[in-house]
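Asks: pasting the structure only:
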C-alpha cells in the first residue's frame, strides 16, 4: 500500500531514534512535561546531535509549512466570526474561498479541524490547499475565546487544555452548520482533521449526521457520541508507529462494521503520528502526499457528485 520508511537523517545528520518520536508524542499530548521530555532525550546519547538539536528537529518549523500562499490569486482568505451558542458563544475561523466562487457558482465546503494547540500556520495552509482544490474551506480556532492561537505550540497546548471539550465541539458544530448554509456553499460539507481534529471529525460525524457528508480523520481517536448515528462515509488515515491512537482502532472498526458505516481505513507503514504535518521531522512526504491525494479524491466523489 505504501512506499518506504521515513529517514530523518537525509541531510547528513544522524537519524533521530524512534524513541525520540515516541517521547515527543507523549509530550505533545500532555502525558509528560517538557522537562521530562528533555531529560529522556538526554539519555539517548546520539552521536553528532545534542539535546537542543534533537528537540529543535522535533518541534514544528512553520516556515516550512506553506504550500499555498495566502497571496495566491486562485484563493481569497479572510477571518470571520460567527455565533456558537453550544460552544463559547462566539467563534472565529479562517475562511478560504476559491477566487471564482460566487453565490451563483457555488462549491462544496470542507471544515478543517486543528490539532490540540489551536489554529497554527500548518492548519491554515491545509485550508488554503483545499480552496486551491476548489472547496470553500473553514478552519476554526478553538482558542478564540482565550485570545486565539498564541504563536507557538507550547502555549497553544496549555491554553487548549484549559477549555471544555464539549464547548470546543460546539464551536466546530456551529462552523459546520455555517458551511452547510453559506451563500458560496452547495450545501455539501466534508470534514478533515488531524490528531485532536481527527477526533473532532469522528465526533461531529456522529453528532451531526445531517450536516457532515464525508469525514476524513487523520490519526484521530473514536467519537464519544454514538457511532451508530454516523451516516457519512469515512476515510480514516493512521500511522503505523502511532501506538497510542492505533490501540483504539480494533474496537472502533468493529463498531463501524456493526453500524454498517461506509468506511475505508489506511495504515501508512513506517511513519509516525503527525506524518502529514510538513513543519516537523515526523513529516513523511510520500505518505503525506498519498494520503492527501486520497482525501481529495474522496471529497471529489462524496461532495461533488
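Replies: Sure thing, it's come through. Here the structure is a predicted model, which means the values were calculated and not measured.

Asks: CA atoms for contacts and neighbours, from now on please.
Replies: Noted.

Asks: what distance separates stretch 273-293 from the centre of its chain?
Replies: Average the C-alpha atoms of stretch 273-293, do the same for its chain, and the two points are 11 Å apart (C-alpha atoms, centre = their mean, to the nearest Å).

Asks: who are the packing partners of the top helix by length along the chain?
Replies: The longest helix of the chain (DSSP state H) is helix 285-303. Helices and strands touching helix 285-303, by 3 or more C-alpha pairs under 8 Å, 6 or more residues apart in numbering; DSSP states H and E, are strand 185-194, strand 214-218, strand 234-239.

Asks: contacts for it?
Replies: With contact meaning C-alpha atoms under 8 Å, 6 or more residues apart in numbering, helix 285-303 is reached by 2-3, 108, 133, 188-190, 213-214, 216, 235, 237, 268, 271, 275-278.

Asks: what about the helices in this protein?
Replies: 18-28, 34-42, 51-58, 121-132, 153-162, 165-181, 196-207, 243-246, 249-258, 285-303.

Asks: out of those, which is the most enclosed?
Replies: For the helices of the chain, average neighbour numbers computed from mean count of other C-alpha atoms under 10 Å are highest in helix 196-207, which has a mean of 26.

Asks: next, the angle strand 185-194 makes with that one.
Replies: 130 degrees (axes from the mean of the first three to the mean of the last three C-alpha atoms, to 10 degrees).

Asks: who's in contact with helix 196-207?
Replies: Everything outside helix 196-207 that qualifies as a contact, by C-alpha under 8 Å, 6+ apart, is 112-116, 169, 173, 191-193, 212, 214-232.

Asks: so among these, which ones count as buried?
Replies: 112-116, 169, 173, 191-193, 212, 214-223, 227, 230-232 (16 or more other C-alpha atoms under 10 Å).

Asks: if we can go back for a sec, mind putting the helices of the chain in CSV, distance to residue 84 included?
Replies: Converted to CSV, those look like this (distance: least, C-alpha to C-alpha, whole Å):
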stretch, distance to residue 84
helix 18-28, 28
helix 34-42, 34
helix 51-58, 35
helix 121-132, 21
helix 153-162, 17
helix 165-181, 5
helix 196-207, 15
helix 243-246, 29
helix 249-258, 29
helix 285-303, 25
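
Asks: residue 91: which of the ones you listed is closest?
Replies: With respect to residue 91, and counting by C-alpha to C-alpha, the nearest of the helices of the chain is helix 165-181 at 6.0 Å.

Asks: counting contacts, what elements does that closest one pack onto?
Replies: Here helix 165-181 touches strand 75-84, strand 107-113, strand 136-140, strand 185-194, helix 196-207, going by 3+ C-alpha pairs under 8 Å, 6+ apart.

Asks: count of neighbours near the residue nearest to residue 154 when sequence neighbours are not counted?
Replies: Closest residue in space to residue 154, ignoring its immediate chain neighbours: residue 117 at 7.6 Å, by C-alpha to C-alpha, 6 or more residues apart in numbering. For residue 117, the neighbour count with other C-alpha atoms under 10 Å is 25.

Asks: thought residue 117 was touching residue 156?
Replies: Yes. With contacts counted by C-alpha atoms under 8 Å, residue 117 reaches residue 156, the gap being 4.3 Å.

Asks: put this beside the first:
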C-alpha cells in the first residue's frame, strides 16, 4: 500500500505549490502552469510528475469505511427555493444514538462532493455528530467522478444560487429530526470561504464554524457574525493567508470569538489526504482541534 505520508520529490520548490494552487483555482491554464514551472527550472517531466501527484487517489482518503458498523449513511434531498430548487447531500449518523445529537454541515472544495468529503462526514459521525455534506453540483447531476470535471462543472453554476443551496442545506440540517438544534459548519477551500459566509449571513442558524484555508467573509458582513470561529490555515498557503490580516482586524474590532491556527510546513489543502499536499501530522492536529471545538460549542 502507498505510504500516506509520501510527499513529492524535494526537487520541487515551494513556488510550484503556489502555481498549482492558481492552476487548480482556474487562475492559470495548464499551458501557463507548465511555462511558469519552466521558469523555476523544473523540467517538463518533473512538472508532469508533480501535477500528477496532485491528482487525488481516493483509496488513500478512506479513514472510515462507507459500511462501517457504527454509522448509518444515506443520500438525502432538501428544498432550495432560492437556489436551484432542490439540493442533495450525504447524511451520516451515528448508529443507535439514544439522544439528540449536534449536527455539522460539511462543505466541499471547488469540485463537488468527492469521496474525501464523504469520508470527512463519516469521521464526524464516528465522533458523535450528525453530518451532512451537500453537493453543489447536484443541479448538474452531482459530482462526476473526477475532480477536474467537477471543477469545470462548479465554475459553470451561478455562484449566488450555489450559496442559496448551501444556506438551504444549513437550515434543513438545523431542523433535522434527531438533531439537537445546534449546528456547526466545517468547510475546505471553497467550503472554507462558505463557512465564514454562512456564519455572517445566517448568524441565528450557525452555532460554530471551522473554515479550512478559505478566504474570509465579505468585509461588510463580518460584524454580523455571532458564532465562534476556528480558522485553520497552512503556513505555506500564500494566496489565502494574504487575505486574513485585514479580516482579522475587523474580527478584533467587532469583538468576534475566534482563533486562527497556522500549521507549519503545510500547503493549501493540507487536510486532504488524497493528494500529495497532505501533511498527516498537521491534518491530524487540525482535526483534533476541530472536534474539540465542536464538542465545546455544540454541546
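Replies: Here it is on my side, so go on. The structure presented is a predicted model; accordingly, all values stated were derived computationally and were not measured.

Asks: please state their TM-score.
Replies: Here the TM-score for the pair of chains, by TM-score structural alignment, normalised by the length of structure 2, is 0.94; 294 aligned residues with a C-alpha RMSD of 1.8 Å.

Asks: circling back to that earlier point, kindly reformat the helices and strands packed on helix 285-303 of structure 1 as TSV containing distance to residue 95 of structure 1.
Replies: Below are those laid out as TSV (distance: least, C-alpha to C-alpha, whole Å):
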stretch	distance to residue 95 of structure 1
strand 185-194	12
strand 214-218	19
strand 234-239	23
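
Asks: among the helices of structure 1, which is nearest residue 67 of structure 1?
Replies: Taking the helices of structure 1 one by one with C-alpha to C-alpha, helix 121-132 is closest: 6.7 Å.

Asks: which other helices and strands contact the closest one?
Replies: Contacts defined by 3+ C-alpha pairs under 8 Å, 6+ apart place helix 121-132 of structure 1 against strand 75-84, strand 89-98, strand 107-113, strand 136-140.

Asks: dump those strands into a markdown table; add distance to residue 304 of structure 1 as well.
Replies: Shown next, in a markdown table, are these (distance: least, C-alpha to C-alpha, whole Å):
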| stretch | distance to residue 304 of structure 1 |
| --- | --- |
| strand 75-84 | 19 |
| strand 89-98 | 15 |
| strand 107-113 | 7 |
| strand 136-140 | 12 |
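
Asks: TSV please, covering the helices and strands packed on helix 165-181 of structure 1 and showing distance to residue 29 of structure 1.
Replies: Putting these into TSV (distance: least, C-alpha to C-alpha, whole Å) gives the following:
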stretch	distance to residue 29 of structure 1
strand 75-84	26
strand 107-113	16
strand 136-140	20
strand 185-194	13
helix 196-207	9
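
Asks: relative to residue 15 of structure 1, which of these is closest?
Replies: Nearest of these (C-alpha to C-alpha): strand 185-194, 25.3 Å.

Asks: read off where the closest one ends up in structure 2.
Replies: Counting by TM-score structural alignment, strand 185-194 of structure 1 lines up with residues 179-188 of structure 2.

Asks: mean shift of that stretch relative to structure 1?
Replies: Mean deviation of stretch 179-188 of structure 2 relative to structure 1 after superposition (mean C-alpha distance after the TM-score superposition for structure 1): 0.3 Å.

Asks: quick one, what contacts residue 9 of structure 1?
Replies: By C-alpha under 8 Å, 6+ apart, the neighbours of residue 9 of structure 1 are 15-16.

Asks: one more time with 6 Å, if that's ok
Replies: residue 15 (C-alpha atoms under 6 Å, 6 or more residues apart in numbering).

Asks: list of residues touching stretch 96-113 of structure 1?
Replies: Contacts for stretch 96-113 of structure 1 (C-alpha under 6 Å, 6+ apart): 74-77, 131, 134-139, 183-186, 188-193, 197.

Asks: chain center to it: distance?
Replies: With C-alpha atoms, centre = their mean, you get 19 Å for stretch 96-113 of structure 1.

Asks: next one: stretch 113-123 of structure 1
Replies: A distance of 7 Å separates the centroid of the chain from that of stretch 113-123 of structure 1, by C-alpha atoms, centre = their mean.

Asks: in structure 2, what residues pair with it?
Replies: On structure 2, the counterpart of stretch 113-123 of structure 1 by TM-score structural alignment is residues 107-117.

Asks: tell me what angle the longest helix of structure 1 forms with helix 121-132.
Replies: 50 degrees.

Asks: residues in contact with the corresponding residue of structure 1 for residue 150 of structure 2?
Replies: Using TM-score structural alignment, the partner of residue 150 of structure 2 in structure 1 is residue 156. Residues in contact with residue 156 of structure 1 (C-alpha under 6 Å, 6+ apart) are 117-118, 149.

Asks: measure stretch 90-110 of structure 2 end to end?
Replies: 17 Å (C-alpha to C-alpha, to the nearest Å).

Asks: not counting sequence-adjacent ones, nearest residue to residue 16 of structure 2?
Replies: residue 37 (6.6 Å).

Asks: how close does the one you found sit to residue 56 of structure 2?
Replies: 21 Å.

Asks: swap in residue 19 of structure 2?
Replies: In this view, residue 19 of structure 2 and residue 56 of structure 2 are 17 Å apart by C-alpha to C-alpha.

Asks: and what of residue 88 of structure 2?
Replies: 23 Å.

Asks: ok, those two, which is more surrounded?
Replies: Taking other C-alpha under 10 Å, residue 88 of structure 2 and residue 56 do not tie; residue 88 has more neighbours (23 against 19).

Asks: who's in contact with the more buried one?
Replies: Applying C-alpha under 6 Å, 6+ apart, the residues near residue 88 of structure 2 are 76-77, 134.

Asks: recalculate using a threshold of 7 Å.
Replies: By C-alpha atoms under 7 Å, 6 or more residues apart in numbering, residue 88 of structure 2 lies in contact with 75-78, 134-135, 138.

Asks: do the same with residue 125 of structure 2
Replies: By C-alpha under 7 Å, 6+ apart, the residues touching residue 125 of structure 2 are 71, 92-94, 131.

Asks: and of the residues you listed, the nearest to residue 32 of structure 2?
Replies: Closest to residue 32 of structure 2, out of all of these and judged by C-alpha to C-alpha, is residue 131, at 39.0 Å.

Asks: please report how far residue 266 of structure 1 lies from residue 185 of structure 1.
Replies: Residue 266 of structure 1 is 29 Å from residue 185 of structure 1, by C-alpha to C-alpha.

Asks: ah, wrong one, I meant residue 135 of structure 1
Replies: Using C-alpha to C-alpha, residue 135 of structure 1 is found at 9 Å from residue 185 of structure 1.

Asks: ok, these two, which is more surrounded?
Replies: Between residue 135 of structure 1 and residue 185, counted using other C-alpha under 10 Å, residue 135 has the larger neighbour count: 30 against 25.

Asks: please say which position in structure 1 residue 138 of structure 2 maps to.
Replies: Residue 138 of structure 2 maps onto residue 144 in structure 1, with residues paired by TM-score structural alignment.
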